[in-house]
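In: Below is the sequence, then the predicted model.
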Amino acid sequence: MTNPNPISRLEYPGSQGANAAPLISPRNYTFLQTYIYRESGIVLDDDKQYLFESRLRPIVIREGLASIDALCDLVATGRSPALATRVIDAMTTNETLFFRDTAIFEVMKTTVLPELIAAAGSRKLRIWSAASSTGQEAYSLAITLLEARIDPSRVEIIGTDLCEQVVERAATGKYVQFEVGRGMPILLLMKYFTKVGLDWQIKPEVRNMVHFQKLDLRGSFAALGKFDLVLCRNVLIYFDATTKEQIIASIAKTILPGGMLVLGCAETLISVDHKYERKVFGHSTFYAVR
C-alpha cells in the first residue's frame, strides 16, 4: 500500500543501507552549494551532503514538503524570502559552547585582558565576538572579565552573527541544561545564572555587558567602531581564500593600536596576506596588528 505521508519516508543517509538513494538530487545539491555561497560566502564542499540533509530535514517536515528537493525548488522560485532566510540560517549556524578552548580564556583572564584594560586608560575596553552564534562566547568573555575583577562599566562587548534568529536568541541569555552543560563550570553556573524552570538564565550583571546585532562579515563593519580585542574563531575555515583574506584585512582596520585578534585553534594566517604579528602566550596564539 502506498504511504500517504511522504514526509515519513525521509531518512538520514545510511538508514536504508549502503544503496539508499540520496535525499538531494545532484542538481539541487549544486544549487544549494551555489546559493549558500552567494548569500553567505560560506563554502560547502561536495562531501557535506549529510550536513544539508540533517539541517534542512526539520524545515522540510515543518513546511509539510515532500522532500529536500521540493524545498530547493521552492527556494529557487524566490517567492518565499522568509523560507530562504531559514535555509541560510540553518546552513550557517555553527556549533558553539561556553569557554570553548579553555586555555584562551585563562590567558585572557590572567594576562591579556588586564594588559588591555590598563592600556585603555580612562576609555572603555571594547571587545568584538564575531560570528557569536547563540552567544556562548560573548557571555564567556563577560564572565571572564568579571572573574578578573574588571569593572563591567569599563567594558563593552559586541556579539555579531549573520543569522538573525540566533542573534535574537543570544540576546535573551537563556539556555537549556544541555547548553550550559557544555563548557560552563558548575561554580560559574551557580554564580552567574539563575534557574528558571528547566532553563538557565544569565544574570543581568552579565547580560548587560553584551549587545548583539546581525552582521555579514563580508560587508562593511566600520560602523561598529574600533576594538581592543576581536575574537573571530572557528568561522574563517568556512570561507574561500579570497573572502578569508578580505575579512582578515577588514578586521585589522577595526583593531586599535596594541589590540589583538584571536582565531580558532585550527585556524592560522599562513598563506594569507595580512598585517598581523603573531604573539604566543603559553599554548595560546593571539595576533597583534603591526
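Out: Nice, thanks for sending it over.

In: all contacts plus neighbour counts: C-alpha atoms, from now on.
Out: OK.

In: which parts of stretch 92-103 are buried?
Out: In terms of neighbour count (16 or more other CA atoms under 10 Å), stretch 92-103 has its buried residues at 92, 93, 96, 97, 98, 99, 100.

In: To clarify, my last question referred to stretch 235-253.
Out: Buried-residue list, stretch 235-253, by 16+ other CA under 10 Å: 235-236, 238-239, 243-252.

In: swap in stretch 177-190?
Out: By 16+ other CA under 10 Å, the buried positions in stretch 177-190 come out as 179, 180, 183, 184, 189.

In: Closest one to residue 277 out of the residues you listed, please.
Out: Comparing these against residue 277 with CA to CA picks out residue 183 as the nearest, at 29.7 Å.

In: Residue 105 is in contact with the closest one, correct?
Out: No - between residue 183 and residue 105 there is no contact under CA atoms under 8 Å: 11.7 Å.

In: which element follows the helix or strand hosting residue 277 toward the C-terminus?
Out: Secondary structure assignment for residue 277, by DSSP states H and E: strand 276-281. Counting by DSSP H and E, the element after strand 276-281 in chain order, helix or strand, is strand 284-289.

In: starting at the chain centroid, how far to that following strand?
Out: 20 Å (CA atoms, centre = their mean, to the nearest Å).

In: the inter-axis angle of that strand versus strand 276-281?
Out: Orientation of strand 284-289 against strand 276-281 (axes from the mean of the first three to the mean of the last three CA atoms, to 10 degrees) gives an angle of 150 degrees.

In: what's next to strand 284-289, contact-wise?
Out: If you take CA atoms under 8 Å, 6 or more residues apart in numbering as the criterion, strand 284-289 is touched by 103-104, 107, 252, 255, 257-263, 275-280.

In: Take this one as well and set it beside the first:
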Amino acid sequence: MTTATDTYESVSALVRRETSMIYDAGKEYLVEARLRPLAAAAGCTVDEYVKRLPIDPVERRKAMDALTINETSWFRDHAPYQVFSDVLLPRLLEARAATRHLRIWSAACSSGQEAYSLAMLLDQHLPAGWTHEIVATDVSTAMLERVRNARYSAVEVNRGLPATALVRYFARAGNEWEIVPRLREHVSTRHLNLAAPYDGLGSFDLIMLRNVLIYFDQETKHDILRRMRPMVAPHGYLMLGSSETTLDLPPDLAAQWRREQEGRVQVHRPATGALT
C-alpha cells in the first residue's frame, strides 16, 4: 500500500533526478498543493498521478514546471538593484567603453520579473548608443513561456513595481498588463538546468544567481559556482541572493572568487582579471 511518505519520497527523487533541486522533509504540503490541480485535470488522485510521472513525459514536464516555480517580485530586495545602478553599471560602462554593449544573465529567472526589472534600469541609465542583452534561463518551460509572453496579472504588478514603472513600461492587455516591446526585445530565453552544462551561453558582464543555490545540495552548489567562473567576463560580476553565501567553499573554489561588499550587498568577481 502506498503511503503519503512513499509518494513524497518518489516525487522528491524525481525532482532531484530531473533538476538536481532538493525537496527536504516538511514540504509535503507544498508538493501536494502544486500537484493536486494537475492530478485533477488528469482525472486521478495525487498518488495515482505520481505513479504516472515516470512513464508519462508530458505530465512529468508539467509536474516539474509546477514544482520548480519559486517566489519572485519586481526589484526583489531592492538593494541589489540599487547597487547595480549606482555602483556596478558605472564601472561596467567604463570597462565596456570600446564595445558599448552589455550582457546580463538572469539565472533561474522564474516568471521574468528579475530580467525585466533589469531591463527597466538599463532603459533608464544606459547612455545613448549602447546596446544590451538579457538572457533569462530557467528549468521550467512554463516559466520561460511566461517570460516570452511578458504578461502579468494585477496582483503580480502590485508586488514591488513602482507606479511610475507600470505607467512607463506596461500596456493593458485585457485583464493583464503587458511589457512594452522596447523592453521585451532585449530579453531572450533559454531552457537550462543550472546543474547541466552551460554550452553556447557565452560570457556575461553580470550574472544574477539569486535565491536559487539554497535549493541544491552542497556538492551541486559548489559545482555550479565552479562552472559559473568562466561565464563571468573580465571586469564582470556575480550576484547571489541575500540568504546565500560562499563562505563554506573549498579552498580551490574560494580562490577563484573575490568577494566585495557594496553597501548591504555582497558581490563576487573573478579573482583574476578584475578591476583594481
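Out: Yes, it's here. The structure presented is a predicted model; accordingly, all values stated were derived computationally and were not measured.

In: Name the nearest of the buried residues of stretch 235-253 of structure 1 relative to residue 136 of structure 1.
Out: Taking CA to CA as the measure, residue 136 of structure 1 lies nearest residue 235 of the buried residues of stretch 235-253 of structure 1, at 14.8 Å.

In: In this structure the closest one contacts residue 131, no?
Out: Yes - with contact defined as CA under 8 Å, residue 235 of structure 1 reaches residue 131; the gap is 6.9 Å.

In: Just the element for the residue mapped onto residue 147 of structure 2 from structure 1, please.
Out: Here residue 147 of structure 2 is matched to residue 170 in structure 1, going by TM-score structural alignment. Residue 170 of structure 1 is located in helix 164-172, with elements delineated by DSSP H and E.

In: what's the mean deviation for the following helix or strand past that helix versus structure 2?
Out: Per DSSP H and E, the first helix or strand lying C-terminal to helix 164-172 of structure 1 is strand 174-176. Compared with structure 2 after the fit, strand 174-176 of structure 1 shows a mean deviation of 0.8 Å (mean CA distance after the TM-score superposition for structure 1).

In: Flag every buried residue along strand 174-176 of structure 1.
Out: Here strand 174-176 of structure 1 shows 174, 175 as buried, counting by 16+ other CA under 10 Å.

In: Show me what it is in contact with.
Out: The contact list for strand 174-176 of structure 1 (CA under 8 Å, 6+ apart) reads 198, 199, 200, 201, 202.

In: for the stretch 1-150 of structure 1, what spans make up the strands?
Out: Here the stretch 1-150 of structure 1 has its strands, by DSSP state E, counting those that start in this stretch, at 125-129.

In: nope, the stretch 151-276 of structure 2 is what I was after
Out: 151-152, 170-173, 176-179, 187-191, 204-209, 232-240, 257-262, 265-270.

In: how many degrees apart are the last one and strand 232-240 in direction?
Out: With the same axes, to 10 degrees applied, the angle from strand 265-270 of structure 2 to strand 232-240 works out at 150 degrees.

In: Which stretch of structure 1 lines up against strand 265-270 of structure 2?
Out: Aligned by TM-score structural alignment, strand 265-270 of structure 2 falls on residues 284-289 of structure 1.

In: mean shift between the matching stretch and structure 2?
Out: Superposing on structure 2 and averaging over aligned pairs (mean CA distance after the TM-score superposition for structure 1), stretch 284-289 of structure 1 comes out at 0.8 Å.

In: returning to that earlier point: list the residues that contact both of residue 183 and residue 105 of structure 1?
Out: Shared contacts of residue 183 of structure 1 and residue 105 (CA under 8 Å, 6+ apart): residue 99.

In: rewinding a little: of the buried residues of stretch 92-103 of structure 1, which pair is most distant in space?
Out: In the buried residues of stretch 92-103 of structure 1, the most distant members under the criterion CA to CA are 92 and 99, with 20.9 Å between them.

In: show me where the stretch 51-200 of structure 1 has helices.
Out: 68-77, 81-92, 102-107, 113-120, 136-147, 164-172, 177-180, 186-192 (DSSP state H, counting those that start in this stretch).

In: Compare those and report which one is nearest to residue 215 of structure 1.
Out: When those are compared (using CA to CA), the closest one is helix 164-172, at 8.7 Å.

In: check contacts around the residue most central in space within structure 2.
Out: Geometric centre of structure 2, nearest residue: residue 108, 2.3 Å, by CA atoms, centre = their mean. Contact partners of residue 108 of structure 2, counting by CA under 8 Å, 6+ apart, are 136, 137, 138, 139, 194, 209, 210, 212.

In: want to try a markdown table for the residues you listed, with distance to residue 103 of structure 2 as columns?
Out: A markdown table is the format used below for these (distance: CA to CA, whole Å):
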| residue | distance to residue 103 of structure 2 |
| --- | --- |
| 136 | 11 |
| 137 | 13 |
| 138 | 17 |
| 139 | 20 |
| 194 | 18 |
| 209 | 14 |
| 210 | 17 |
| 212 | 20 |
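
In: Relative to residue 115 of structure 2, which of those is nearest.
Out: Nearest to residue 115 of structure 2 among these: residue 136, at 6.4 Å, using CA to CA.

In: Quick one: neighbours of that closest one, just the number.
Out: Neighbours of residue 136 of structure 2 under the rule other CA atoms under 10 Å: 27.

In: Structure 1: which residue goes with that one?
Out: Under the alignment (TM-score structural alignment), residue 136 of structure 2 pairs with residue 159 in structure 1.
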